[in-house]
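# pasting the sequence and the predicted coordinates here, then a few questions.
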Amino acid sequence: MSGLGRTLSQVRITGDGRCLFRSVAYGACIRSGKPSPSEKLQKDLADELRSKVADEFVKRRDHTEWFLEGDFESYVTQIRKPHIWGGEPELLMCCHVLQMPISVYMYTKGSGHEGPKIIAEYGQEYGKEDPIRVLYDGYGHYDALQDPIRRTTSRS
């Protein structure tokens, strides 16, 4: 991957409304040196992360309410539901919940290099090295990105 001096591999994540949370939870496991989470563990970790993210919105209401669409209480109620998609506000809260940096990549047309490029970075106050890496498809789906050198086996 250009700019990283290495190639990252895409890890397909189930598109069940939890893909952002699954991708971030997957990356957090890998970053922490844990095995790649199984499908079932991804779901459980995603749901747990989603709950903590909703709580983080409430905790940081004074700093987050202004950039959420619509009524704050309704937004938080909706984001707690497992089939509701997450986006930029949720990525920002994920980095605070996990206290880890997150980089979002995307394939862009005419970028002049192979592989996706970074389109957003969150949580740089938690360090800039070895962020959780997710790949956004531009249409609402997120996959995980993993350094093949750190690849580990799945666990249940």
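Good, I have the coordinates.
# rest of the way, CA atoms for contacts and neighbours
Fine.
# which stretch of helix or strand covers the spatially most central residue of the chain?
When CA atoms, centre = their mean is applied to the chain, the residue found nearest the centroid is residue 24 (3.3 Å). Per DSSP states H and E, residue 24 falls inside helix 19-31.
# what is that helix packed up against?
strand 36-37, helix 39-59, helix 88-98, strand 132-136, strand 142-146 (3 or more CA pairs under 8 Å, 6 or more residues apart in numbering; DSSP states H and E).
# use this one as the comparison:
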Amino acid sequence: MASDDQPLGELEARLGEITLEDVNSRHRRERKELQAKLQALKKNAPKNDKKKRKEFLEQMAQLEGEMEQRHKLELQAAEKAAAMAATIKASEPQEAVDQQKSPESAQNQEDEHDHEQEHEQQPMQQRVSKAQKRRDKKEREARKREEEIREELEHAEKQPSAKLIELQQINEKLASRQVMIHRIPSDGDCLYNAVRHQLTIHGLPSPSVSELRLETANYVRAHKDTLICYMTHQDTGDLLNDAQFEEYCQAITNTHAWGGHIELKALSSMLRVPIEVLQAEGAPTKLGEEFGGAPLVICYHRHMYQLGEHYNSTLPLGG
């Protein structure tokens, strides 16, 4: 298969014995294959990730543009080679006859030959015309697709990001409670630091992050029978076996493993305080309501950072 920057002369040499129909047939097959490839890319592209979607649209436009340019060069080479072959084939027999005839008869024969050659070339011209029409149609379709992609990219760039939309929704909920976001560093310990900050502003003892992690792991181990049915492997989705469960607990204690609902449940239970988690959509998640008192209020962000979810703490407005 020729590359986009291959000289036209080399294409002609390779396509000299291939008919226009062969070239058009292969082009149709390649277009179908490219559409299948683009569908696969689109299926696997994250639906809610604007950046990934933009990259996909740009890749799609590039692939289609490269194919259309290559097809254009190959059609030009095939048409020129076919026309040259037809001219040579039509002229060879006449040249042999001309050598055996007088100048006058040769002139008459040449006139007849010109007429016949013109007649023979008409089907070729018709075929070239049809090929040109098909090529023009494909070029118009390609330009239309490029314009649609460009419009969609411009529209996507004008839309607020998922992060901004989420932040606005959370801020609206916080404002109704007369509180605001208190930012927590994104270092894997955000859940534990958010809880520590809440303990501090509520005037409660606030253990260190390492102490909170150790006590959380101990609570999970002590309540394995009730918690393990909710714990799945991040790669397979299968429930954890005993060895994987212990690895999970070790990661809580010894690494910056991110915490989720199980860790929230453990923190609420061992600290004996209610915890309320606000998020952009849906009702707040409440844990430990049986302990009474003012809840620790933290925020859950799905789109705050590209690396994953994040927790922030809250402060009273003006605090």
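Thanks, I have it. Given the structure is predicted, the values throughout are model-derived calculations rather than measurements.
# got a TM-score for the pair?
Once superposed, the chains reach a TM-score of 0.74 (TM-score structural alignment, normalised by the length of structure 1), with 133 aligned residues with a CA RMSD of 2.4 Å.
# one step back: the residue nearest to the centre of structure 1 against residue 132, yeah?
Yes: at 6.6 Å, residue 24 of structure 1 and residue 132 qualify as touching, with contact defined as CA atoms under 8 Å.
# hey, what's in contact with both of the two?
residue 102 (CA atoms under 8 Å, 6 or more residues apart in numbering).
# and residue 293 of structure 2, what does it touch?
Contacts of residue 293 of structure 2 (CA under 8 Å, 6+ apart): 273-274.
# should've said residue 71 of structure 1
The contact partners of residue 71 of structure 1, by CA under 8 Å, 6+ apart, come to none.
# how much space separates it from residue 145 of structure 1?
In this view, residue 71 of structure 1 and residue 145 of structure 1 are 33 Å apart by CA to CA, to the nearest Å.
# and residue 20 of structure 1, by the same measure?
12 Å.
# elements contacting the helix ranked longest in structure 2?
Looking across structure 2 with DSSP state H, the single longest helix is helix 103-158. Counting contacts by 3+ CA pairs under 8 Å, 6+ apart, helix 103-158 of structure 2 packs against helix 50-98.
# coming back round to it: what's the longest helix of structure 2 aligned against in structure 1?
Across structure 1, nothing matches helix 103-158 of structure 2 (TM-score structural alignment).
# which element follows that helix toward the C-terminus?
Tracing the chain C-terminally past helix 103-158 of structure 2 and defining elements by DSSP H and E, one meets helix 162-176 next.
# average gap between whichever helix or strand comes after that next one and structure 1?
Using DSSP H and E, the helix or strand that directly follows helix 162-176 of structure 2 along the chain is strand 179-182. Average distance, strand 179-182 of structure 2 versus aligned residues of structure 1 after superposition (mean CA distance after the TM-score superposition for structure 1): 0.9 Å.
# ok, residue 135 of structure 1 - contacts?
10, 104-106, 116, 142-145.
# gap between the alignment partner in structure 2 of it and residue 179 of structure 2?
When structure 2 is aligned by TM-score structural alignment, residue 135 of structure 1 is paired with residue 299. Per CA to CA, residue 299 of structure 2 is found 11 Å from residue 179 of structure 2.
# residue 275 of structure 2 now?
Residue 275 of structure 2 is 15 Å from residue 179 of structure 2, by CA to CA.
# please apply the same query to residue 203 of structure 2.
Taking CA to CA, one finds residue 203 of structure 2 at 17 Å from residue 179 of structure 2.
# out of these two, which sits in the busier spot?
residue 179 (18 against 9; other CA atoms under 10 Å).
# what's the mean deviation for the helix holding residue 24 of structure 1 versus structure 2?
Per aligned residue, helix 19-31 of structure 1 averages 0.9 Å (mean CA distance after the TM-score superposition for structure 1).
# where does that helix end up in structure 2?
By TM-score structural alignment, helix 19-31 of structure 1 lines up with residues 190-202 in structure 2.
# list the buried residues for that stretch?
Using 16 or more other CA atoms under 10 Å as the burial criterion, the residues of stretch 190-202 of structure 2 that qualify are 190-199.
# possible to save the helices and strands packed on helix 19-31 of structure 1 as CSV with distance to residue 78 of structure 1?
Below are those laid out as CSV (distance: least, CA to CA, whole Å):
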stretch, distance to residue 78 of structure 1
strand 36-37, 26
helix 39-59, 9
helix 88-98, 12
strand 132-136, 21
strand 142-146, 19
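# since that was my last question, I'll sign off now.
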